[in-house]
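K.L.:
The following block contains a protein sequence and its predicted model.
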Amino acid sequence: MRGWGAGTAVLIGAGAVLASAALPAAAVEKAPVERSRAVVVVDCARNPQVRPGSYMIACGDGNNALASLHWSQWNRSGAVGAGRNLVNDCIPACSSGHFHSYPVSVRLDRARPWAGHHGRSHFTRLSVTYTSARPPHAPRTETFDV
């Protein structure tokens, strides 16, 4: 190999390209490119979830969570579902309060790249709309950054 110049290296490289072009595509095909993965919602433990059946809204104290979730749509533009919002009334204090269940519609949107997870996006906004009864002083729709 000693004594080969740059011109020889170029010829060898060009020969390899030409030889691979003559082979059937299956013989030179690289590993399949990973298909785009579904957009996820990230839970309190920083785990990706797709169409979760439940979702903790109040990660710090657990006093607000979604349950019995059923999703009718889940794509890059957004996710739409329905379920129950379990809310602690915190009366007389959150540690001794009671949970109440309210029917809600749920929307996830504002998909953004998920830092540190190449090629993966996550929803960054959650909207919860009460469809009938709601907690005292709660607006009809609440929006959370997730």
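P.N.:
Here it is on my side, so go on.
K.L.:
all contacts plus neighbour counts: C-alpha atoms, from now on.
P.N.:
Will do.
K.L.:
any idea which residue sits dead centre in the protein?
P.N.:
With distances taken as CA atoms, centre = their mean, the residue of the chain nearest its centroid is V40 (1.1 Å).
K.L.:
and that residue, what is it in contact with?
P.N.:
If a contact means CA atoms under 8 Å, 6 or more residues apart in numbering, then V40 has 48-50, 120-123 as its contacts.
K.L.:
Give me the buried positions along the longest strand along the chain.
P.N.:
Identified as the longest strand of the chain according to DSSP state E is strand 99-113. For strand 99-113, a neighbour-count test (16 or more other CA atoms under 10 Å) marks 99, 101-109, 111 as buried.
K.L.:
In addition, the following structure is provided for comparison:
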Amino acid sequence: MLRALALSVTVAAIAMSNSVIAAADPQPLPTTYAIGKCITAEQPAQPEPERFDYNCDSTGVLQDMVWTSWDAKGAKGEGTDDSLECQPNCAQGTRLTNPVVVHAWNPQPAASSSKCPRGFLFYTDMTIAYPDGVPPWIKPDTTWDVGTDFVTVDGMPAVHFSGMKPNCRLF
């Protein structure tokens, strides 16, 4: 009888201990989606940004964005690309403004070691398509750099950023 009582007390203590631990665990944050580049104090991770610096240095900025979808399947929107043609160099280059159609998809978490905010999944692929003309450096079927290819999307010349990882510089 004494053993049965001791066993019951032990089981109850373990159950209570587990429930206290479970109660102490923080609740998971709701998932929020963001574009996986250029996260800073000035440009925090946010859903459906109206303005977004996609080159992290003001040479390529999406602005006046209106998003028609933004979820686990991806994001779709339209707006304006305000980009700098760095010819003969970025300091002397011309600003070009073009309407764009943007698609982003493949949301993934940031590396656990990053300074990125918790609760976000970042789109790791994005295309910026140009329906009414294209900056002179966009040449479909060529590659600008690793992870930056020039493609055609729905008949429009476009740039495809692949394998994007958020660059979270919050401080």
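P.N.:
All right, it came through fine. Fair warning: this is a prediction, and the values are worked out from it, not measured in the lab.
K.L.:
Give me the TM-score for this pair.
P.N.:
Aligned and superposed, the two chains score 0.72 in TM-score terms (TM-score structural alignment, normalised by the length of the first structure); 132 aligned residues with a CA RMSD of 3.2 Å.
K.L.:
on that earlier part again, what's the residue nearest to the centre of the first structure aligned with over in the second structure?
P.N.:
When the second structure is aligned by TM-score structural alignment, V40 of the first structure is paired with A34.
K.L.:
just the helices in the second structure please.
P.N.:
Per DSSP state H, the second structure carries helices over the ranges 2-24.
K.L.:
Tell me where it has strands.
P.N.:
32-35, 39-40, 52-53, 60-71, 74-85, 94-108, 120-129, 142-145, 148-153, 156-161, 168-169.
K.L.:
Can you redo those as TSV, where the extra columns are distance to A4 of the second structure?
P.N.:
Formatted as TSV, the strands of the second structure follow (distance: least, CA to CA, whole Å):
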stretch	distance to A4 of the second structure
strand 32-35	50
strand 39-40	59
strand 52-53	66
strand 60-71	54
strand 74-85	57
strand 94-108	50
strand 120-129	49
strand 142-145	70
strand 148-153	68
strand 156-161	65
strand 168-169	56
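K.L.:
out of those strands, nearest to P136 of the second structure?
P.N.:
strand 74-85 (8.1 Å; CA to CA).
K.L.:
The closest one vs the first structure, average distance?
P.N.:
Mean deviation of strand 74-85 of the second structure relative to the first structure after superposition (mean CA distance after the TM-score superposition for the first structure): 0.9 Å.
K.L.:
picking up where we left off before, out of the strands of the second structure, which is closest to A12 of the second structure?
P.N.:
Counting by CA to CA, A12 of the second structure lies closest to strand 120-129 out of these; the figure is 37.9 Å.
K.L.:
now the angle between strand 156-161 and the closest one, please.
P.N.:
150 degrees (axes from the mean of the first three to the mean of the last three CA atoms, to 10 degrees).
K.L.:
Mean per-residue distance, strand 120-129 of the second structure versus the first structure.
P.N.:
By mean CA distance after the TM-score superposition for the first structure, the fitted strand 120-129 of the second structure averages 1.2 Å away from its aligned residues in the first structure.
K.L.:
what's the angle from that strand to strand 74-85?
P.N.:
Going by the same axes, to 10 degrees, strand 120-129 of the second structure makes 60 degrees with strand 74-85.
K.L.:
Which strands or helices does strand 120-129 of the second structure pack on?
P.N.:
With contacts defined as 3 or more CA pairs under 8 Å, 6 or more residues apart in numbering; DSSP states H and E, strand 120-129 of the second structure has these neighbours: strand 32-35, strand 94-108, strand 156-161.
K.L.:
can you redo these as a markdown table with distance to L2 of the second structure?
P.N.:
Formatted as a markdown table, these follow (distance: least, CA to CA, whole Å):
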| stretch | distance to L2 of the second structure |
| --- | --- |
| strand 32-35 | 54 |
| strand 94-108 | 54 |
| strand 156-161 | 69 |
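K.L.:
quick one on the thing from earlier: need the buried residues of strand 99-113 of the first structure in a markdown table with distance to D145 of the first structure, can you?
P.N.:
Below are the buried residues of strand 99-113 of the first structure laid out as a markdown table (distance: CA to CA, whole Å):
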| residue | distance to D145 of the first structure |
| --- | --- |
| F99 | 23 |
| S101 | 22 |
| Y102 | 21 |
| P103 | 21 |
| V104 | 18 |
| S105 | 17 |
| V106 | 13 |
| R107 | 12 |
| L108 | 10 |
| D109 | 10 |
| A111 | 11 |
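K.L.:
I'm done for today, thanks for sticking with me.
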